[in-house]
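>>> based on what follows, work out the 3D shape:
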Amino acid sequence: MALPSTRTRYLFFTGKGGVGKTSLSCATGLALAEAGKSVLIVSTDPASNLDEVLGVGLRQVPTAIPGASRLFALNIDPEAAAHAYRERMVAPYRGILPVAAIQSMEEQFSGACTVEIAAFDEFSKLLGDPSATAEFDHVIFDTAPTGHTLRLLTLPSAWDEFISSSTGGASCLGPLAGLEKQKTLYAATVARLSSADETTVVLVARADTASLREADRTRAELADLGIRNQTLAVNGLFSDASSSDQIARAMTQRAAEALANLPEGLAGLPQTRIPFLPRGTVGLDALREMAYPETVAIPTSHDMPEADLPPGLSGLVEDMAAAGHGVIMTMGKGGVGKTTVAAAIAVALAKRGHPIVLSTTDPAAHIAATIDGAVPGLTVTRIDPAREVRQYTEEVLAKAGRQLDAGGRAMLEEDLRSPCTEEIAVFRAFARTVDEGRNGFVVLDTAPTGHTILLLDAAEAYHREVMRTQGDMPEAVRQLLPRLRDPSYTRVLIVTLPEATPVHEAERLSKDLARAGIEPYAWVINQSLLASGTTHPVLCQRGGYEVPFIRRVADELSQRCALIPWLAESPVGATGLAHLVTQ
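So this is what the prediction gives:
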């Protein structure tokens, strides 16, 4: 069986977005259930597709999976958790405090900070309280993409430290009594995460350098948190060294080189390798094939199906260049290639003589490595959360703390020690970067879907928070939402892959953007094997599965659509990125 070890009761699957965490966690849970164990799979991802993979609608309570006896799953819905958390905090004061005071409390609980702490609250109940999952032999956590996951796993220590040092009620979390009651639960959560007898973390990666580098960064940061019982799962490993097909050879070579140069920290971990499967991993039958790849029939046809394909990126770049300035944002599910597409567009615009700022709000971004060298006219930046928090804290203390007495200043300093402060500080930096689009092009490689939407939704909550702590609002923040909603200033490109889950996730993102008053400029379908020219039987079969998803994007979901083939030449460096646009 090609699955990671399942010795411990708790299993965490984490890694760079799009590496197959959900599929692998579900395949592992299904295999355990069919071996006679009772299993609960939990998603902590704001952009979860757990229900799609398992083929059943999920809620925040365990739901039995049809066709899989003893297998259950649930989604921690951050928005629903935030609503329940907000009501729990505010309800005791209804009918006691004036209406205006109640409205003020509700506003405090309306931002991204509350969504995150509420989701963590639900997560802690499942991990920190054994009675919550007592009927299950194994609890599997399908976690969010790396940056969000690390924040989630860091929160037990961060909140515990914050609660211990708090003496008042100034926090953006509202009445601290609600958190004080959770101290024992949070301490148990920290202990369980760190126990090698109880918890295993599976670092999921693809056999490519960026994915493995991200897995190693995760390994080191988890180890620093005391979470050291880790294993490595290399997913979707394609290998056919004897093939004469250019694409098959390139896929084989890239994977072999990446695995031959495993970072030292990863090389010492127990390792599982899951082979490339010619069809998707949605549904129980596909998950069984993932667990038992030796049962999969090997395809023999060298013929790729014929299909009418959308044009490449170059037409989109020409249209965007004609505007002369503005913001271009690549958005989509983690792992679909947002960073590569953003970098390719930035390089193409810079080569046309435009001043370009290429930046990211993604905590797990690798933009600099993608560019791999200087390009005239192109500036690469990154929004660094630690630096932004430091600057924001100093600014608030200088402005708002000046008129406060010692007690008031101590309360403000306490407020700023809250982990929620990071959301506000990063949001300000995001607004500053968007402001630069007035005088040139800003290309923003944004975080995976859930985090991005939380960031955009933070605008109104940020306004209230900054008025409470500072009394003024930067002009860049004041202009942010109007600029994001202005199609002549901001062009959103939704990036996806020609597969079921990425397309469905992108469709959900598009609807979320519509609710925020933002209309996508175009969709980009990345890494299409159908358009690659391959004749390898396994890759041709996978290419055939792409057709309905390409047609859905091109015919139903987008006004403009571009398609990028899977390229034998890796799209790294100025030359490789330029080739991505000219295809």
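
>>> C-alpha only now, for contacts and for neighbours.
Fine.

>>> name the element Met329 belongs to?
Following DSSP states H and E, one finds Met329 within strand 326-331.

>>> name the residues that touch that strand?
338-339, 341-342, 434, 437-449, 452, 488-495 (C-alpha atoms under 8 Å, 6 or more residues apart in numbering).

>>> wait, Gly437 sits on His325?
Yes. Judged on C-alpha atoms under 8 Å, Gly437 makes contact with His325 at a distance of 6.0 Å.

>>> list the residues that contact both of these two?
In contact with both Gly437 and His325: Tyr489, using C-alpha under 8 Å, 6+ apart.

>>> past the strand holding Met329, which element shows up next along the chain?
Assignment by DSSP H and E places the next element after strand 326-331 at helix 338-351.

>>> now do the buried residues in that next one.
Buried residues in helix 338-351, counted by 16 or more other C-alpha atoms under 10 Å: 338-351.

>>> after it, which helix or strand is next?
Following helix 338-351 in sequence, per DSSP H and E, is strand 356-360.

>>> contacts for the next helix or strand after that next one?
For strand 356-360, the succeeding helix or strand toward the C-terminus, using DSSP H and E, is helix 367-371. Here helix 367-371 makes contact (C-alpha under 8 Å, 6+ apart) with Thr339, Thr340, Ala343, Ser359, Thr360, Val380, Pro571, Val572, Gly573, Ala574, Leu577.

>>> here is the second sequence; please produce its structure so I can put it next to the first one:
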Amino acid sequence: MKFLDHPTRNLFFTGKGGVGKTSVACATAVKLADTNKRVLLVSTDPASNLDEVLGITLGNHPTAIPEAPTLFAMNLDPEKSAAEYRERMVGPYRGVLPEAAVASMEEQFSGSCTLEIAAFDEFSRLLGDPSATAEFDHVIFDTAPTGHTLRLLTLPSAWDGFMEQNTTGTSCLGPLAGLQAQQKLYQESVKALSDTAVTTLVLVARAEPSALREAARTSEELAELDVRNQHLVVNGVFQAIDSSDSYAVALQHRGTTALDAMPEQLKTFPHTIVPLSPNGIMGIDSLRRLGTADAPSATSLSDEDNNNRLEELPPLSDLIDDLVAPGHGVILAMGKGGVGKTTVAAAVAVAIAERGYEVHLSTTDPAAHIAAAMNDERLPNLSVSRIDPAEETAKYSAEVLGKAGANLDEQGKALLEEDLRSPCTEEIAVFRAFADAVSAGTNKFVVLDTAPTGHTVLLLDSALAYHREVTRQSSEMPEAVTNLLPRLRDPNFTRVLIVTLPEATPVHEAATLQRDLRRAEIEPYAWVINQVLSPLPITDPLMKQRRSYEQKYLREVSETQASRVAIIPWQLEPPTGLQGLSRLTHSDLSILKS
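Below you'll find the model as predicted:
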């Protein structure tokens, strides 16, 4: 990896969900530690899987990695950070103010905005306070998926703008009340990010059009924040061994085509190509090998591959009849970033619309690509939209000012407008739009391509906190918000499809998501395993090794996790446009074996 020739002190990894940021960040940390550098590896992802990749249980403080003695790792646990942050803000008032006042303060710190602020607070301490990481030569940040990462980076500007405009001296912003004292620390964090001698921003992508477009968009937005020392890593690049295998040739061709057509600004960056690892990246030894093309021989896996093959699992088409049986309702496609939620949501929406039902397809994911999946094609009874945070925030703010501000004097309106400038307002507005989208399922089908796992769970888990926050600002509870949790918990109204890939991290994160949903009394309807090689007549040894690797995770899902499961085989042609999406729900798996 070329950025390791002259590594800066801070290395910051970002990219579309599912591209392998964690694997590349961990491999970088191990390679630096192997040169006797003291390294701290930090995840700011609410759905972090550092523990699994490194093979050790991590906490909120640096933990030594036994197999790499100078490497330490930690997860910034949003829940724990939020609890500590909340207590710092509320604790001094216990026993001083009446219990009711303290309880009111605790309510203001109970939403998902507090989680994000708390995580950023800790992130900034590590980045902006040199004494916090003085014992380390390098600090590596394995960040959350792109939308969340950009929010972390832009929050200092938003908070700075709020602080400059806060002329009233009030502290009605709840979670933001503690930020004034931290302003210098946030400024130092932004300064460190923009210092090319101190920080390298590593854009991780796959050789796929959507991942490369996302890397380019991220690059531009980060450059606007003066984060300009950027390096591109294209991860998981496949090279066919058996040229007679049409699937292997198609996979190689798809990657080559995507790289040739990558956005122009990415072509000018220094870059590193990382070959596909057929057995996944788990453990220190595999991290040390990342970047090497250690291909198997043509016969080394033939017997193992054939003997361990799982019995055929049903295709996605088997789910459609039951999904349309109620005649209306909500279908949620949920899972880790990069597993194909957008494609599955679009395919299900198209299949339902083809049967004559009215369908609305939408997303709450800031990094979604529904338009690309649809190729901008339309069916008469299928409508498509995206919940845009900026639009929803403007609409929500206007609504609150119109209702809650109607009878306020000038000072009262100034306080309310100040409150609405909080970054927390965007969270409330997006949540309201999500609730409105779900409510539309009372008279038609609504298919929602939701955000990556951590953000989705925050939306669902914070429903009651948002109840309090919305009534605090507008003095009334919208019907859609009031009925959201009952609707999500009603299996006759809402069907949750957990989308995953036959790989360790996506399956285990999906299992965590399922546990979180069940705690919220939401029972998943089915698991959909995307890009499965098992039904395919492949002969390429690298592809066969990958097929053998996936068996363990197909079994784990079908035998221990899902009450109902469906698979989508890897496609020779990308499943885009109405015809490509229809193919996913009309495929006869027996044809693939001919």
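
>>> dump the buried residues of helix 338-351 of structure 1 into JSON lines; add distance to Arg478 of structure 1 as well.
Formatted as JSON lines, those follow (distance: C-alpha to C-alpha, whole Å):
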{"residue": "Lys338", "distance to Arg478 of structure 1": "27"}
{"residue": "Thr339", "distance to Arg478 of structure 1": "27"}
{"residue": "Thr340", "distance to Arg478 of structure 1": "30"}
{"residue": "Val341", "distance to Arg478 of structure 1": "29"}
{"residue": "Ala342", "distance to Arg478 of structure 1": "26"}
{"residue": "Ala343", "distance to Arg478 of structure 1": "28"}
{"residue": "Ala344", "distance to Arg478 of structure 1": "30"}
{"residue": "Ile345", "distance to Arg478 of structure 1": "28"}
{"residue": "Ala346", "distance to Arg478 of structure 1": "26"}
{"residue": "Val347", "distance to Arg478 of structure 1": "30"}
{"residue": "Ala348", "distance to Arg478 of structure 1": "31"}
{"residue": "Leu349", "distance to Arg478 of structure 1": "28"}
{"residue": "Ala350", "distance to Arg478 of structure 1": "29"}
{"residue": "Lys351", "distance to Arg478 of structure 1": "33"}
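
>>> out of the residues you listed, who's nearest His504 of structure 1?
Nearest to His504 of structure 1 out of the buried residues of helix 338-351 of structure 1 is Lys338 (C-alpha to C-alpha; 16.4 Å).

>>> what do we get in structure 2 for the closest one?
Using TM-score structural alignment, the partner of Lys338 of structure 1 in structure 2 is Lys341.

>>> distance of that match from Gly128 of structure 2?
According to C-alpha to C-alpha, to the nearest Å, Lys341 of structure 2 stands 36 Å off from Gly128 of structure 2.

>>> again, but for Leu150 of structure 2
Taken as C-alpha to C-alpha, the span from Leu150 of structure 2 to Gly128 of structure 2 is 17 Å.

>>> out of those two, which sits in the busier spot?
Gly128 (21 against 17; other C-alpha atoms under 10 Å).

>>> find the nearest non-adjacent residue to that one, please.
Of all residues not flanking Gly128 of structure 2 in the chain, Ser189 sits nearest, at 4.1 Å (C-alpha to C-alpha, 6 or more residues apart in numbering).

>>> what's Arg489 of structure 2 aligned with over in structure 1?
Per TM-score structural alignment, Arg489 of structure 2 is aligned with Arg485.
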